[in-house]
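Chemist: quick one: sequence plus predicted model below, questions after.
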Amino acid sequence: MNLENKRVLVVGAGVSGQAVSEFLLRKKATVTLTDSRSKEQMGALAEQLASQGVTLYLGASPVVDQENYDLVVVSPGVPLTVSPVVQAREKGVPVIGELELSYHFTKSPIVAITGTNGKTTTTSLIGQMFRDAGYQTLVAGNIGLPLVSEVEKYTEKDVVVAEVSSFQLETTEQFRPRVAVILNITPDHLDRHGTMEEYSRAKARIFAHQQAGDWLVLNYDDPITRDFARKCQDRVIFFSRQHILGQGSFIQEGKIMVNGMRGNYEITAVANLKIPGGHNLENALAAAAVGYAMGLAPADIAQTLVSFMGVAHRLEYIATLNGVAYVNDSKGTNPDAAMKALEAYDVPIVLIAGGKNKGVSFNNFAQKIREKVRVLITVGIHGYQIEEAARQQGFTNIFPAEDYTQAVTLAYQQAKPGEVVLLSPACTSWDMFKNFEERGELFRQLVLELGKE
């Protein structure tokens, strides 16, 4: 992709948009950036971008046609229904995202991971697995570091491990990972995609351009992901914690096994894993399948699986106060993720949940609350929806909180020794925070302050 002197419009001035703008400038493109925020709202960021040579079009939409622009790069957080993107497609101006742009400048084989839940943990685990095996490894993408900022530093001998979201995959055209992983698909982001069919279709773009020699790793226990195998049967590796597989990774007699053309290998005992919960066992199985597909030795796969401690904001242990364990699962931004967090514990739970709903139902989540939770503390703009769903299930031990300070205080007052206080919101953080990391950091801070009293 030759970008020199190309007129490129970047839509969205978030982390991805900023990284794309800087990358395009290095490639000697003429860069315009548009954002719905005004210059005053963007403040110092607007001044910084302008000083770098980016033309800013803020607070309104520019006219997009072939006379003005050669390419539009849209940030993943920006819906494809915004005016610049709609105009570009109507006028025949190519529209891609940062993931597609990065792909054109990537020399390394790519392992790409998507799914509704578990992406960050699995991406981090796989990245660590390749590093432990001696590879120079870039771990980037939806996990927080834009790929476009780093991919050119890595060679054909290295590995890129990328977490990719449905938003990023929507704007791919040629993106082709050596190994594509789809962990699971459950209702999420329906406020953006509209239907489960459209959401699943976006996820499936991760393997749309794969060819002979590439691999697709799928969850055999998830009916939606299992069905994808019909489209590319000759290069699928399944993983399952419920079935013994002819080819793939699975559990047999308490051990993680990998079976394939190179034989049947024992990796390690399930009991040796440090990350808790059945969902994390699935993540480990997916990682083992990737390692096998990429030719790693069983011992190298095992070394990482038994030493990996997890990631921040995903069932992250914070402290034990008065016999109560406090756990940060701020990354649980949808009901299915929060349900998996609840299933990870066999003791009574004081649950803090709520935030901004993404257009999904809380009914199944409420059933799991009735089964696993002793006290529910709701917070955030749609916390009341979780309360209503729980009450419909006959669960009434509920305490609404105005903010996180009150929520943590209530949890501290209600929890009993031997129980777990779990932040697993089942919602995004966007009603009160910039992102789930900020929410999790505040929870950690509030818990640690309790320990000083």
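Modeler: Yep, it's here.

Chemist: from here on, just use CA atoms for contacts and neighbour counts.
Modeler: OK.

Chemist: number of nearby residues for Q41?
Modeler: 12 (other CA atoms under 10 Å).

Chemist: which parts of whichever strand or helix holds it are buried?
Modeler: According to DSSP states H and E, Q41 maps onto helix 39-42. Across helix 39-42, burial judged by 16 or more other CA atoms under 10 Å covers K39.

Chemist: quick check: next helix or strand after it?
Modeler: helix 44-52.

Chemist: ok, then the element right after that following helix?
Modeler: Next along from helix 44-52, by DSSP H and E: strand 55-58.

Chemist: what is that next one packed up against?
Modeler: Applying 3 or more CA pairs under 8 Å, 6 or more residues apart in numbering; DSSP states H and E, we find strand 55-58 packed against strand 30-35, helix 44-52.

Chemist: let's bring in a second model and compare:
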Amino acid sequence: MPDRSKFAWLVAQSVLVDGLSDDAEGLADFLVQTARKVSILVSDQHEPDSSRIAKLIAAGATLVDRQKGKEPDFGDAETMFVDLFTSPRSALVEEARTRNLTLSSLAEVIVKSQPDRTIGVTGSAGKTTTTYLISAVLRAAGLSARASTDDRFTPSGPGHAMLASLPSLDDDTWRVVELTSHHLEYVSTSPHITVVTNLFADHQDWHGSFEAYRDAKKRLLSFQVSNDVAVLNYDDPIVRSDFAPIVKGHTVFYSMTDISDADVFVANGAIMVRSAHGASELCAVGDLLMPRHHISNALAAAAAGIAAGASLENIASALRAFAGLPQRGQIVGNVGSVAIHDDTIALNPKKAFSGLEAFAFDDVVVVSGGAMVSPGGEQRVSSDLEKADLQLYCRELSRKAKAVVLYGDGGEVIRKMLENDEQKRLTVEVATGFETALAQAVSQANPSGRVLVAPVFYNRPADLKQIIERAVQPPS
């Protein structure tokens, strides 16, 4: 049973839960123990697990049918908990706003349960890695921590498992939470320590514009007060110009260069920490096992760890032990002598570009493509800003890759862009699907070469290890 004193804002409320996803059901189960009344908005297209629904109904929840083309029945709901995959521009959310319902989310329940002991991380890239690293830093320092990455790396952010663990957490436990723009759209509480890794064009179709996407991210800082801490990436011009001015508490900058405004930075091959007593070396960059493009995330984690009370020695120990997370550039296996690098989290051009930067010239064959619309209905790479980033990615492909194998509608978009490459030095192949593309890429690679899987567009989650195992097994 949750400690109702920590959820006083819910006790007298009638609430509406959007949908029947695993997270929505977990949220409903939590709310029936805290809120006055819980209703669940059910689409007529859903086929729910009858045993789980029966359990919720037995606990007091009410199901409300949401029929296509008809106005939803909000009943006497005062707050609606929006599903992670429901767009803020959807008819449901717009109607809820018209009726002056408070909009909230599963993530806000977690943050609001203990904001003074919460670290929130957002950004267009690096959120998951930074969240994981912060929890590792805290634990190395002997501090109790519960992180959203303890349960999952995708989908991003906290889910029903972290929510269900709240009653077992004591008041000294740090909650380390990855918060996407989808979460932040509905928050009204800021964590004590916030981290912003970067900002670039993403989810334009979801939010309607880059400005709306940026403003959702800025809500992470909007409710902080004078004793709170904001850890910001000085190297990102938008973070520096748009986020830093709204900080109400203490700003901590980190940078990959020795800029005087940075509190955590890189100089002479080492991560340094600046304080009133001068600069101290945290650890040598060469001691780190993580991929190069994660060093900035390590700086963010170090800064957050310092703000939470971790020692430099403990922080350095945690950073040295980290080798990277799945789906973020790690070698996931080999087909023959060809190493397969899994960067399947790269579902936009900027992330794919960042992963490709780690490779030497002519050293890699790349697999890219996928679907232009995700299952939730979001159009991928839809804005002019995202298309400009895709052009940069295509230039980097032409500069860095030995060959590229493309698949799906997204692959066709990339193929057309690559046609404009005046040098045309890059070998371009088209495959009928993802697994076929991977096989063709392996055949294009040099002996003991490398294949990088970076979809750019939406790619159905794939277990590359299983695909590789099938590829190396001899035909029966």
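Modeler: Yep, that arrived. Computed from a predicted structure; not experimentally measured.

Chemist: returning to what we had before: closest one to L285 of structure 1 among the helices and strands packed on strand 55-58 of structure 1?
Modeler: Nearest to L285 of structure 1 among these is strand 30-35 (40.9 Å), distances taken as CA to CA.

Chemist: packing partners of the closest one?
Modeler: Strand 30-35 of structure 1 sits against strand 7-11, helix 15-26, strand 55-58, with contacts defined as 3+ CA pairs under 8 Å, 6+ apart.

Chemist: mean distance between the shortest one and structure 2 after superposition?
Modeler: Same thing as strand 55-58 of structure 1. Comparing strand 55-58 of structure 1 with its match in structure 2 after superposition yields a mean distance of 3.2 Å (mean CA distance after the TM-score superposition for structure 1).

Chemist: show residues contacting the helix holding Q41 of structure 1.
Modeler: 46, 58-59 (CA atoms under 8 Å, 6 or more residues apart in numbering).

Chemist: V404 of structure 2 -> structure 1?
Modeler: Correspondence of V404 of structure 2 to structure 1, assessed by TM-score structural alignment: L376.

Chemist: its match - that's part of a helix, no?
Modeler: No - counting by DSSP: H, G, I helix; E, B strand; the rest coil, L376 of structure 1 is not part of a helix but strand.

Chemist: that one and Y412 of structure 1, how far apart?
Modeler: Computed with CA to CA, to the nearest Å, the distance linking L376 of structure 1 and Y412 of structure 1 is 12 Å.

Chemist: more crowded one of the two?
Modeler: Between L376 of structure 1 and Y412, counted using other CA under 10 Å, the more crowded position is L376 (28 against 18).

Chemist: so who does that one touch?
Modeler: 350-353, 369, 397-399 are the contacts of L376 of structure 1 under CA under 8 Å, 6+ apart.

Chemist: inside strands: which ones of those residues?
Modeler: Of those, the ones assigned to strands by DSSP state E are 350-353, 398-399.

Chemist: so how do I select the buried members of these in ChimeraX?
Modeler: Command for ChimeraX that selects the buried part of those, burial taken from 16+ other CA under 10 Å:
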select :350,351,352,353,398,399
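
Chemist: any idea which of the ones in strands among the contacts of L376 of structure 1 is closest to Q18 of structure 1?
Modeler: Once CA to CA is applied, the member of those that ends up nearest Q18 of structure 1 is A353, at 32.1 Å.

Chemist: trace the closest one over to structure 2, please.
Modeler: In structure 2, A353 of structure 1 lands on S368 (TM-score structural alignment).

Chemist: check which helix or strand the residue lying closest to that match once chain neighbours are set aside maps to.
Modeler: Nearest residue to S368 of structure 2, sequence neighbours excluded (CA to CA, 6 or more residues apart in numbering): P455, at 4.2 Å. Under the criterion of DSSP H and E, P455 of structure 2 resides in strand 450-456.

Chemist: which residues of structure 1 does that strand align to?
Modeler: Counting by TM-score structural alignment, strand 450-456 of structure 2 sits on residues 420-426 of structure 1.

Chemist: got the contact list for the matching stretch?
Modeler: In contact with stretch 420-426 of structure 1 (CA under 8 Å, 6+ apart) are residues 324-338, 341, 347-355, 357, 411, 415, 443.

Chemist: which ones among the residues you listed map onto strands?
Modeler: 324-328, 349-353.

Chemist: which of the residues in stretch 30-48 of structure 1 are buried?
Modeler: 30-37, 39, 46.

Chemist: next, give me the two most distant ones among the residues you listed.
Modeler: T30 and R37 (21.4 Å).

Chemist: is it correct that R192 of structure 1 falls within a helix?
Modeler: Yes - assessed with three-state DSSP, R192 of structure 1 lies in a helix.

Chemist: how much space separates R99 of structure 2 from S87 of structure 2?
Modeler: On the measure of CA to CA, R99 of structure 2 and S87 of structure 2 end up 17 Å apart.

Chemist: which of these two has more neighbours?
Modeler: S87 (21 against 12).

Chemist: so that one is in which element?
Modeler: Going by DSSP H and E, S87 of structure 2 is not in any helix or strand.

Chemist: residues touching the residue mapped onto it from structure 1, list them.
Modeler: Alignment note (TM-score structural alignment): S87 of structure 2 maps to P79 of structure 1. Counting by CA under 8 Å, 6+ apart, P79 of structure 1 makes contact with R192.

Chemist: and P223 of structure 1? What does it align with in structure 2?
Modeler: Aligned partner of P223 of structure 1 by TM-score structural alignment: P237.

Chemist: pull the number of nearby residues for that match.
Modeler: P237 of structure 2: 13 neighbours (other CA under 10 Å).

Chemist: and it, how far is that from F243 of structure 2?
Modeler: For P237 of structure 2 relative to F243 of structure 2 (CA to CA), the value is 10 Å.

Chemist: if we can go back for a sec, which of the helices and strands packed on strand 30-35 of structure 1 sits closest to D158 of structure 1?
Modeler: The nearest among those, by CA to CA, is helix 15-26 at 21.0 Å.

Chemist: contacts only, for S16 of structure 1.
Modeler: S16 of structure 1 neighbours (CA under 8 Å, 6+ apart): 75-76, 98, 146.

Chemist: now distance to F167 of structure 1 and neighbour count too, for these, in TSV please.
Modeler: Output for the contacts of S16 of structure 1, formatted as TSV (distance: CA to CA, whole Å; neighbours: other CA atoms under 10 Å):
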residue	distance to F167 of structure 1	neighbour count
S75	9	25
P76	5	24
E98	11	25
P146	14	22
